[in-house]
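[1] following is a predicted model, sequence given first.
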Amino acid sequence: MSKKKGIIIAAVVLVLLGGGGYGIKTALSNVQLTNATYIAGRVAVKDLSDYVNVSGSVASSESISVTAAVDQKITQLNVKIGDAVKAGDVLCVFDDTALRESYNRLMQTEEKSQGAEDYQHNLRLRALDDARNERDAAVNKAQETLNDAVAARNSVYDAYNSATAQYEALNSRITDPDHIPEEIAEQLTELAARINQLGEQMRKADEAVSDASYARNEAAKRGDQGVRAAQDALDAEAYAADDGSVESQIKKLSEQLDSCTVKAPADGVVTQLMVSEGSIPMSPSLMEIEDTSSLIIRGKVSEADVLKVSEGMNCEIKTVATGEEIIPGKLTRIERILNSSDPTAAGGYNVEISIDSKESNLLIGMSANVKIILDRADHVLCVPYDAIRGGENDGYFVYVAVPQGDGNSKVEKRVIEKGFEGDYFTEIASGELKEDEIVLSRRNTWATITEGQTISDSLLNVPDDESQDAEA
């Protein structure tokens, strides 16, 4: 922090002065350095705080898992990751052809219940055949893509090796490095550029092969899962309980038909998709929706700071998107354990900060910087920390540059008592100081400052309010 920087510089200068003896001290106190100015600050009235910094990101306080126990193909997918949805919006539609046919048959007559069972069996056989065919087609297509990627990579490697060989052959013809023929120099430059370009193409080609290989394996994996699901559905017939009630089957089919149209259970944003149009879900989980009406900041508090904070502390939130606007929040949760399996555990303890405003305009995923307020003192008279001199034993004081009206200021010593200590400013609990008075910094290590000393106003380096706040 800026506090420590000033103290370290002052310490180094004091060591140098001590090593140089009394003569150097005297010289520095009596000689004005060329173009040197006195670092100063102003007495101000400010709101001070002591806080712990947390970096995190905007997230939802509630995540909803959308599920459906339907082993049919998705014929319509209406959302993508990042889409905002309202409760009741149709998210996706399953193929209900087989279910509706079965339902209609059962509705026509109860006597055909056995036929419906046979029909369901045939549907499952067909579904198994379809799953196998789709797996083989997907794997073959992915293998073709992989073969093309390997061929393209080999072509780039051959071109790279050829260009490298040409470059080395030309380079070997140079007998005098200081007098390279212009024609050879131009060819070498062109070949070097070509080699660099091919090197980048090689990297991309390697990535393409890796991606294609992964895609091929994933296609095989998904295909096997689809075949297994279809086979399980067929095998389950042997264990299905026959209650002999066509009515119950009709009710069950009606529920399954309703499940074929999946609707959003609440308002929010789609943050994960586990399915795609044309696929058969491998599990009941279809997608995740995060509620955008209740946002939080998720971040980490370091081990050094975690014992300083507690639930209920007020927070100040800033983001790049909202600039200098301070969004109020509150520390609502501290995860008081480090998960050794979490790769980010070294970053500290997980915390959650609620966002008080429902109109913050923040979006899920935005980066945020949060100040967890440990303590604060509002509207207090204060000075920059580095203007305070002395110590606990002898008391504290500041040097004030009092304007004399003739272009000079006279140094006055003012005894003070410290109050609340913020990050850069320190409260003046008592002492004869007034707002906007100029106080001299301890960082003026090039010269000794004494009470009664006269300083030209032109040498006082006093920052304006914005600069002084920025330094804080």
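    Here it is on my side, so go on. Residues are numbered from 1 along each chain as shown.

[2] rest of the way, CA atoms for contacts and neighbours
    Will do.

[3] for residue 270, which non-adjacent residue is spatially closest?
    Spatial nearest neighbour of residue 270, excluding adjacent residues (C-alpha to C-alpha, 6 or more residues apart in numbering): residue 289 at 4.5 Å.

[4] and the comparison structure, right after this:
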Amino acid sequence: MNRKMLRVTALLCSVCLLSAGCGKKSDSSSLKKVNVAELSEKDLSETLELGGTVESTEKDSTVMTDLTNLKVTKLYVSVGDSVKAGDILCELDSSEIEKNIANLEKNISDSSTLYDYKYQQLQKELENTRKSGQLDIDEANKKLEDARNSYNSEQNSYNENRARYESLTNEANDLQNQALNAGDEVQAKVLMEQYKLKMGEVAAAMSAYETANSKMQSLKETIAMYEKAVESAKISAKSQADSAQYNIDTYSLTNSSDTDNKNRLEELKKDLEKTKVRATGAGVIATIPAEEGKVCRDGILMTLQNASNVCVHVSIDEKDLLSVKSGMKAVVTIPARKDDEYSGVVDRVLDIKSANGFDGYINIDDPTNFRIGMKATVVITTLDAENTLAVTKKSVFSDRKDDDSENEDDKKFYVYEAEKQSDNTYKLRKVEVTKGNENNTYVEISGEGLEKGDYIVSMPGRCKEDDIVDVKVTGKNRNDTDEEKGENDDE
């Protein structure tokens, strides 16, 4: 064997011995080094700061008058004044109304005496007519009642005589049968004489009940006649009462000038009351178009805002519109209490753009210190994601290549978790994760077995599952910029 072959053989043996030694224990100096970061809770919340103005939650209440021909004689309030329901806001010129009221009251007084006398006479006629009609009805009812009583009496007589007739008939039949079956002629003759006498009684009873029946039929006709008489009396009484009432109504209509004056007087008194314009509810005076000494042709005197319920009106830029939703939390500050923060919530965002942007309204939990017209600063939490387990976006990867035509929802995402081994090395575990909230740097993740404090590979591009690696923990006691810088340097 030549010397060259011996050197090759020795080299191969050395390689085999070295490989066998590595199988027992890894040399950290020869392992791939990767940067990892602890899986930790981060605040991924996002906010939007806006300027706004304190306004009433309700639309402005317009104070109007329909007395547009009257001048405003006195204004009792100024813009910014707080008023309560019932407070007098202004007065209109009432002199012409008061003059018309005095004239009408005199006319009504002069005509009321005669009118009232005639009216009372007609009322008396109506009462007398009603009394007379009731008397006729009562008389007809009395005759009807007497006829019904007579009928009942004759019916009793009929029933009694009918029963007597049937009883006597039975007795007569018995005598006749006895006579026919008598044992001797003398006895038969005596029984026949008794039979004849009994038949006389039968005839008298029959005559009595037939007479009662005839009277009953006659009384039925009488009762029917009196029932019609009662109805006729009622109709007549109602007709006469209606006629008397018609006379009253006709008189009232034909002498309606006095009634018209009274109605006009009531209207003028209402107008007089309206010359003192009062607040219908509590609020703050927002505008006063009315002027003393002038009429309000359009009827608008002033406007009020409800100060008991206020909100902050903000204008949202078009680029931020879709990030602001109803129900989002907000923090409000005002110059008057600059060190205090007030919690609130987004009530609504209008879909129509105004001159300054899209209008949004923030309800305040405690509006005690807020006044209409104040300036306010609003910080809206557009993404509420505190204490979220998150990693840098670069730590998450997909097995598929990015493709604009691929549906993002169909992709599966993964991270590499570095699991510590018994020899202080780390083995990479590929974990499928679900992504949640994210910002420019971090993304929320969740996956099987992942928990706070796990080591997640920061730059997974050079790694594969089950790699044995040496880790360098980054991000401890550093800010995000330093962490990213360390990763890039290592890379």
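    Sure, I can see it. In this text the structure is predicted, and so the values were computed from the model without any measurement.

[5] quick TM-score on the pair, please.
    After superposition, the two chains reach a TM-score of 0.45 (TM-score structural alignment, normalised by the length of the first structure), with 258 aligned residues with a C-alpha RMSD of 4.4 Å.

[6] re the thing from before, what distance do you get for the residue nearest to residue 270 of the first structure to residue 92 of the first structure?
    Taking C-alpha to C-alpha, to the nearest Å as the measure, residue 289 of the first structure falls 13 Å from residue 92 of the first structure.

[7] more neighbours: which of those two?
    residue 289 (26 against 20; other C-alpha atoms under 10 Å).

[8] determine the set of other helices and strands touching the helix or strand hosting the more buried one.
    Assigned by DSSP states H and E, residue 289 of the first structure falls within strand 285-290. Helices and strands touching strand 285-290 of the first structure, by 3 or more C-alpha pairs under 8 Å, 6 or more residues apart in numbering; DSSP states H and E, are strand 63-67, strand 268-273.

[9] next, the angle strand 63-67 makes with that strand.
    160 degrees (axes from the mean of the first three to the mean of the last three C-alpha atoms, to 10 degrees).

[10] flag every buried residue along strand 285-290 of the first structure.
    Neighbour-count burial for strand 285-290 of the first structure flags 286-290 (criterion: 16 or more other C-alpha atoms under 10 Å).

[11] same question for stretch 161-177 of the second structure.
    Neighbour count says stretch 161-177 of the second structure has 161-162, 164-165, 168-169, 172, 175-176 buried, by 16+ other C-alpha under 10 Å.

[12] also stretch 223-235 of the first structure?
    223-231, 233-234.

[13] by how many degrees do the strand holding residue 289 of the first structure and strand 268-273 diverge?
    Using the same axes, to 10 degrees: strand 285-290 of the first structure against strand 268-273 is 140 degrees.

[14] residues touching the helix or strand that strand 285-290 of the first structure is followed by, excluding its own?
    Next along the chain after strand 285-290 of the first structure, taking DSSP H and E as the criterion, comes strand 295-301. Here strand 295-301 of the first structure makes contact (C-alpha atoms under 8 Å, 6 or more residues apart in numbering) with 53-61, 347-355, 364, 368.

[15] which of the residues you listed are buried?
    53-61, 348-355, 364, 368.

[16] which of these fall within strands?
    Mapping those onto strands (DSSP state E) picks out 53-60, 349-355, 368.

[17] tell me the two of those that are most distant?
    Spatial extent of these (C-alpha to C-alpha) is set by the pair 53 and 60 at 20.9 Å.

[18] which secondary structure state is assigned to residue 242 of the second structure?
    helix (DSSP: H, G, I helix; E, B strand; the rest coil).

[19] for the stretch 51-200 of the first structure, which segments count as helices?
    Along the stretch 51-200 of the first structure, counting by DSSP state H, counting those that start in this stretch, helices occupy 97-108, 113-172, 182-235.

[20] tell me how many other residues crowd residue 192 of the second structure.
    Neighbours of residue 192 of the second structure (other C-alpha under 10 Å): 19.

[21] any idea how far it is from residue 164 of the second structure?
    Distance of residue 192 of the second structure to residue 164 of the second structure, computed by C-alpha to C-alpha: 21 Å.

[22] which residues touch residue 199 of the second structure?
    Applying C-alpha under 8 Å, 6+ apart, the residues near residue 199 of the second structure are 168-169, 172.

[23] what helix or strand is it on?
    helix 185-254.

[24] with residue 402 of the first structure instead?
    strand 395-403.

[25] helices or strands next to whatever helix or strand comes next after that strand in the packing?
    Note on strand 395-403 of the first structure: by DSSP H and E, the next helix or strand toward the C-terminus is strand 408-421. For strand 408-421 of the first structure, the elements it packs on are strand 44-60, strand 395-403, strand 425-431, strand 454-456, judged by 3+ C-alpha pairs under 8 Å, 6+ apart.

[26] where exactly do the helices run in the second structure?
    Along the second structure, counting by DSSP state H, helices occupy 3-24, 95-180, 185-254, 256-274, 480-490.

[27] adding distance to residue 310 of the second structure, write these out as a markdown table.
    Putting the helices of the second structure into a markdown table (distance: least, C-alpha to C-alpha, whole Å) gives the following:
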| stretch | distance to residue 310 of the second structure |
| --- | --- |
| helix 3-24 | 76 |
| helix 95-180 | 40 |
| helix 185-254 | 56 |
| helix 256-274 | 30 |
| helix 480-490 | 41 |
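
[28] for residue 415 of the second structure, which of those helices is the nearest?
    Per C-alpha to C-alpha, nearest to residue 415 of the second structure of the helices of the second structure: helix 480-490, 15.9 Å.

[29] hmm, back to that, just flag the most distant two among the buried residues of strand 285-290 of the first structure.
    Taking C-alpha to C-alpha, the two most distant members of the buried residues of strand 285-290 of the first structure are 286 and 290; they sit 13.6 Å apart.

[30] what touches both of those two?
    With C-alpha under 8 Å, 6+ apart, residue 286 of the first structure and residue 290 have no common neighbours.

[31] and residue 185 of the second structure, how many neighbours?
    The local packing of residue 185 of the second structure (other C-alpha under 10 Å) involves 11 other residues.

[32] which residues does it contact?
    Listed by C-alpha under 8 Å, 6+ apart, the contact set of residue 185 of the second structure is empty.

[33] related to what we said a few turns ago, okay, the angle between the strand holding residue 289 of the first structure and strand 44-60?
    Using the same axes, to 10 degrees: strand 285-290 of the first structure against strand 44-60 is 160 degrees.

[34] I'd guessed residue 105 of the second structure sits against residue 264; true?
    No. Assessed by C-alpha atoms under 8 Å, residue 105 of the second structure is found out of contact with residue 264, at 10.2 Å.

[35] from residue 278 of the second structure, how far off is residue 482 of the second structure?
    68 Å.

[36] show me which of those two is the more surrounded one.
    Shown here are residue 482 of the second structure and residue 278; by other C-alpha under 10 Å, residue 278 has more neighbours (18 against 14).
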